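Q: attaching a predicted model along with its sequence, questions to come.
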Amino acid sequence: MNLGIIAAFAYGILAIVGGIIGYVQATSIVSLLSGSISGLLLLLAAFFQLQGQTWGSTLAVLVTAALVVFFAFRLAKTRKFMPAGLMTILGVLALAVMVNQMMAFR
């Protein structure tokens, strides 16, 4: 298991937990659905990477990049660090690790 897989797994869990917290605090069904879907996609990407499927890393990078863009726009709009700032920073870190691992294996 490499760091890219761990990053995809961790960011996926964080997305799911964040969606649940958004639902509990603000009764936001959109947060619950988007957090669950993106988190599950990241968990699936990590699982497929473990199975040796190279497209799993591409899926993880695409989902993470989409989340980073979304949360960066949300941060610019709301100017609130939680949750947008935290998810943007952690997403950029996870994305850097994932891309680094992808380049190392080429």
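A: Now that the structure is in, tell me what you want to look at.
Q: please count neighbours and contacts with C-alpha atoms only from this point.
A: OK.
Q: and residue 8, how far is that from residue 66?
A: Distance of residue 8 to residue 66, computed by C-alpha to C-alpha, to the nearest Å: 13 Å.
Q: tell me which of these two has more neighbours.
A: Neighbours were counted for residue 8 and for residue 66 using other C-alpha atoms under 10 Å; residue 8 has more, 32 against 14.
Q: try this one side by side with the last:
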Amino acid sequence: MPSVVPPGEGTTDNMAAGTDWPGFGYAALVAAGGLLGYVKAGSVPSLAAGLLFGTAAGIGAYQITQNPKNVWLSLVVSGTLTGIMGMRFYNSRKFMPAGLVAGLSILMVGRLGVKMMGKPHES
């Protein structure tokens, strides 16, 4: 006998309502930046780092979509990129790409910090 799931409790409804769109967008931009660095400058390290961090950020966004309290992977990825790209921007003074990624990363860190400090959800 098939089980009946009450409305609003299925994974599709929860995912649509709580999808971490900013997190997925950030992940896509990081991955696209690595790809762009490879295409424009032939930088294999840029491609590898962009795809690695973009994938990790995407997994983090998926985790937040499944459980809004599970921010740790996203926080580690955005915090690491804030540090790395912030130092590159500080040393080079070039906004693209280091300043842009550092700025977006620090915004993600702030957003995740606010999410962590928000009201606790009842389970």
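A: Done, it's in. What you see is a predicted model; the values in this text were computed from it and never measured.
Q: TM-score for the pair, please.
A: The TM-score (TM-score structural alignment, normalised by the length of structure 1) is 0.88; 103 aligned residues with a C-alpha RMSD of 1.6 Å.
Q: check contacts around residue 81 of structure 1.
A: Contact analysis of residue 81 of structure 1 by C-alpha atoms under 8 Å, 6 or more residues apart in numbering lists residue 75.
Q: against residue 117 of structure 2, how distant is the equivalent of residue 38 of structure 1 over in structure 2?
A: Per TM-score structural alignment, the equivalent position to residue 38 of structure 1 in structure 2 is residue 53. For residue 53 of structure 2, the distance to residue 117 of structure 2 equals 25 Å [C-alpha to C-alpha].
Q: of these two, give the one with the bigger neighbour count.
A: Neighbour comparison, residue 53 of structure 2 and residue 117: the larger count goes to residue 53, with 21 against 9 (by other C-alpha under 10 Å).
Q: element containing the more buried one, please.
A: Assigned by DSSP states H and E, residue 53 of structure 2 belongs to helix 44-66.
Q: can you name the element that comes right after that helix?
A: helix 72-92.
Q: for that next one, packing partners?
A: Where contact means 3 or more C-alpha pairs under 8 Å, 6 or more residues apart in numbering; DSSP states H and E, helix 72-92 of structure 2 is packed against helix 44-66, helix 100-117.
Q: quick one: that helix to helix 44-66, angle?
A: Calculated by axes from the mean of the first three to the mean of the last three C-alpha atoms, to 10 degrees, helix 72-92 of structure 2 forms an angle of 150 degrees with helix 44-66.
Q: onto which residues of structure 1 does helix 72-92 of structure 2 map?
A: Using TM-score structural alignment, helix 72-92 of structure 2 pairs with 58-78 in structure 1.
Q: may I see the buried residues of that stretch?
A: 58-61, 63-65, 67-68, 71-72, 74-75 (16 or more other C-alpha atoms under 10 Å).
Q: give the closest residue to residue 9 of structure 1 in space, chain neighbours not counted.
A: Spatial nearest neighbour of residue 9 of structure 1, excluding adjacent residues (C-alpha to C-alpha, 6 or more residues apart in numbering): residue 43 at 5.3 Å.
Q: right, I'll leave it there.
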